[in-house]
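# just to be clear, the model below is a prediction. Sequence and coordinates:
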Amino acid sequence: MTKAKTNPGRFFEDYKVGQVIRHAVPRTVSGGERAMYHALYPARGALYSSDEFARVAGLPSAPIDDLAAFHVVFGKTVPDVSLNAVANLGYAEGRWLKPVYPGDTLRSESEVIGLKENSNGKSGVVYVRTTGLNQYDHKVMEYVRWVMVRKGDLAAPAPEAVVPALAKVVDPKDLVVPTGLDFSNYDFTLAGEPHRLGDYQIGEKIDHVDGVTIEEAEHMIATRLWQNTAKVHFDATFREDGKRLIYGGHVISMARALSFNGLANAQMIVALNGGAHANPCFAGDTVKAWSEVLDVAETAAPGVGAIRLRLVATKQGAAPFAYKGEDGKYAPEVLLDLDYWALMPV
């Protein structure tokens, strides 16, 4: 009998703490990724749109959008980490360590740092620390995420529970500012808004006003573009309701792009403190977003400061600036709660 050559993906019982997975299919990125990213989302960050703007800011050219690079690195991990996932649950300790430019080749590695079987015995949570590397084996980013994964063998014994202790916030001193970045000659007119770091107050909330209705075709293009093979995103028979779950990264990028209106000068994401996909998103949902200023910090780079933001994505019916009820649970209209650091001119 011929052995099957196809790969059904890993199930919860297949993971071991300390296991290191080198993910397949490195990817060389080009200007095509940027063009497609800007076609999928209303992304208008000047630093990622214009080589000349980037050069004035001390970079050799415009990098690939921070979240586009994240999606490429993330997509590599899906066949090994979340192919059989029920849901991607959260993120922590994420840092962008080096800009990604057209021509760079990215690959990913993940280490299993935690496991905990769910009480129903049918699934468990897998914690991984993923590193994205370029063609020189330089780290371009790292992050932790945790995923609920189905068990393939319900009789498999539960592993010893290991839940990693994760920092709630990346310390500002650990933020990596790209080499050469200099906002001393920053052109606020070309960037689109006049607001600099000193114009934002901790606790301030910003309604980004605009909304985008999620289309089936666009989220399917995005899922394929980032080579995300998770079954819940492209196989309508995989869920009992017959719906394809929108890739959480699609919601992140949509909300981040919408935040341009009010935060146009939050140019580069440099850290991901935490994040939760609070409720599922489906085609037909209209995504809107608002942000809260959580903190500000200095950096050693000339003219460059850091702003910590909570980005909340909601769908139709959401109350203004509301995201959790008195019970501490997310409101059903909340899709995303993302806590990140971005670089902004002072």
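Okay, I see it.
# going forward, measure contacts between C-alpha atoms and count neighbours the same way
Fine.
# now do the host helix or strand of residue 309: everything it contacts.
Assigned by DSSP states H and E, residue 309 belongs to strand 304-314. Strand 304-314 has contacts (Cα atoms under 8 Å, 6 or more residues apart in numbering) with 172, 181-184, 197, 251-252, 255-256, 266, 286-299, 323, 333-346.
# need the buried ones from these selected in PyMOL.
PyMOL command restricting the contacts of strand 304-314 to the buried ones, with burial defined by 16 or more other Cα atoms under 10 Å:
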select buried, resi 172+181+182+183+197+251+252+255+256+266+286+287+288+289+290+291+292+293+294+295+296+297+298+299+323+333+334+335+336+337+338+339+340+341+342+343+344+345+346
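# for residue 233, give me its contacts.
220, 223, 244, 245, 246, 247.
# equivalent analysis for residue 64, please.
Residue 64 neighbours (Cα under 8 Å, 6+ apart): 31, 33, 34, 48, 99, 100, 101, 102.
# could you measure the residue nearest to residue 310 when sequence neighbours are not counted against residue 345, distance?
Nearest residue to residue 310 in three dimensions, chain neighbours excluded: residue 339, at 4.5 Å (Cα to Cα, 6 or more residues apart in numbering). Residue 339 sits at a distance of 20 Å from residue 345 (criterion: Cα to Cα, to the nearest Å).
# second one coming, line it up with the first:
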Amino acid sequence: MSKENAGNFFEDFQPGQVLRHATPRTLTAGDQALYTALYGSRFALQSSDVFARQLGLAQAPLDDLLVFHVVFGKTVPDVSLNAVANLGYAAGHFGAPVYPGDTLSAESEVIGVKQNSNGKTGVVYVRTRGVNQDGALVADYIRWVMVRKKDPASAAPEPQVPDLPDAASADRQAIPQGLDFSAFDFAAAGSPHRWDDYRIGEKVDHGDAMTIEEAEHQLATRLYQNTARVHFNQHAEGQGRFGRRIVYGGHVISLVRALSFNGLGTAVKLLAINGGTHAAPSFAGDTIYAWSEVLDKSEVAGRPDLAVLRLRTVAAKDHACGGFPYKDAEGRYHPAVVLDLDYSVLLPRA
């Protein structure tokens, strides 16, 4: 009897199927330190216990995207070990803050499947929930991923494609208990900009760029216990379309979030991922640039201290952003674009 885990192939997924993912993970201050070393994120809330306490939290929470990646990593052996590409996200929410010592686990439900026309792959849609040791939600999201078929001759399942929302539910955007921006220290945050300083349609060129190194993207992906072969095994991926290891798309998301500090330094808390597309793969040696557009602004009832920006951040490889047309008239992405991410952030209002 074979004992190794070959992962699930497209024909193994059925709508309604629930996957309980292995290896609960206790996070530590060391994880946050390594995450900072990988991306250089400078947001004050996740960097300083003093700053966090001034805003009403017990200590600095772990970075929201570190939490997202750890939850994501739990799902890979069951959902995307045989993936060709992770395609996109929708309806993502961040819940309870995660602190050093918290233990995260994850579970996914298959909510859709659709075989591709080539008969060799199909798209699998899952809804994933990550919880802490007390069962409190820390993150949930929908993602869809292209997965290989084990037997291309096997019958195609009945297509079932979920109706994906355009944005995360505003009713579920959780503001951490006790969080209060009335005493927000703008000097410590490194930016003077408040919610009122941004306008809908404004574009912020983050100016900086970062080159992806082979060792760093693989170290980051191992940090999240993401075991997808395309990120590590040169021999496995050498038989594919690119002949080299693909950078985990979440690595690009975190890199871009760190770059966005220049222009969005007071946007210290992620509330939601409304949607996202990995428009093209990234590889070691690519230099990533980013810019953001303000899509919407919303107040929070009864909260004069804070408010929400909805942002689109576009990342391009080896191409300074500067507001270049990232889509053509038919809606196709410019070849340099690797990420189009729609998300909501919390920042001080006054």
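On my side now, so go ahead. Quick caveat, the model's predicted, so the values are computed rather than measured.
# and the helices in the second structure?
29-39, 44-47, 49-54, 64-79, 186-189, 214-223, 234-237, 249-259, 261-264 (DSSP state H).
# what range in the first structure matches the longest one?
This means helix 64-79 of the second structure. Aligned by TM-score structural alignment, helix 64-79 of the second structure falls on residues 66-81 of the first structure.
# mean per-residue distance, the matching stretch to the second structure?
Taken over the aligned residues, the distance from stretch 66-81 of the first structure to the second structure averages 0.4 Å (mean Cα distance after the TM-score superposition for the first structure).
# residues in contact with that stretch?
9-10, 21, 23-27, 33-34, 37, 96, 99-100, 106-110, 131-132, 141, 147, 226-230, 249, 253, 268-269.
# which one in the second structure is aligned with residue 221 of the first structure?
Using TM-score structural alignment, residue 221 of the first structure lines up with residue 219 in the second structure.
# which ones are touching residue 333 of the first structure?
Per Cα under 8 Å, 6+ apart, neighbours of residue 333 of the first structure: 279, 314, 315, 316, 317, 318.
# looking at the second structure, name the residue matched to it.
Match for residue 333 of the first structure (TM-score structural alignment): residue 336.
# and the gap between its match and residue 279 of the second structure?
If you go by Cα to Cα, the gap between residue 336 of the second structure and residue 279 of the second structure works out to 9 Å.
# likewise for residue 173 of the second structure?
26 Å.
# out of the helices of the second structure, which comes closest to residue 157 of the second structure?
Smallest distance to residue 157 of the second structure across the helices of the second structure (Cα to Cα): 17.1 Å, for helix 64-79.
# can you mark which positions in that closest one are buried?
Buried residues in helix 64-79 of the second structure (16+ other Cα under 10 Å): 64-79.
# repeat that for stretch 203-215 of the first structure.
205, 206, 207, 208, 211, 212, 214.
# of these, which is the nearest to residue 123 of the first structure?
Using Cα to Cα, those come closest to residue 123 of the first structure at residue 214, 29.3 Å.
# thought the closest one was touching residue 315?
No - if you go by Cα atoms under 8 Å, residue 214 of the first structure and residue 315 don't touch, sitting 10.0 Å apart.
# identify the contacts common to the two.
Joint contacts of residue 214 of the first structure and residue 315 (Cα under 8 Å, 6+ apart) are 285, 286, 287.
# among those residues, which ones are in strands?
Cross-referencing these against strands under DSSP state E gives 286, 287.
# which one of the shared contacts of residue 214 and residue 315 of the first structure is nearest residue 165 of the first structure?
Closest to residue 165 of the first structure, out of all of those and judged by Cα to Cα, is residue 287, at 32.2 Å.
# and that closest one, how far from residue 255 of the first structure?
Taken as Cα to Cα, the span from residue 287 of the first structure to residue 255 of the first structure is 7 Å.
# if we can go back for a sec, show me the contacts of strand 304-314 of the first structure that map onto strands.
Among these, DSSP E puts 286-298, 334-345 in strands.
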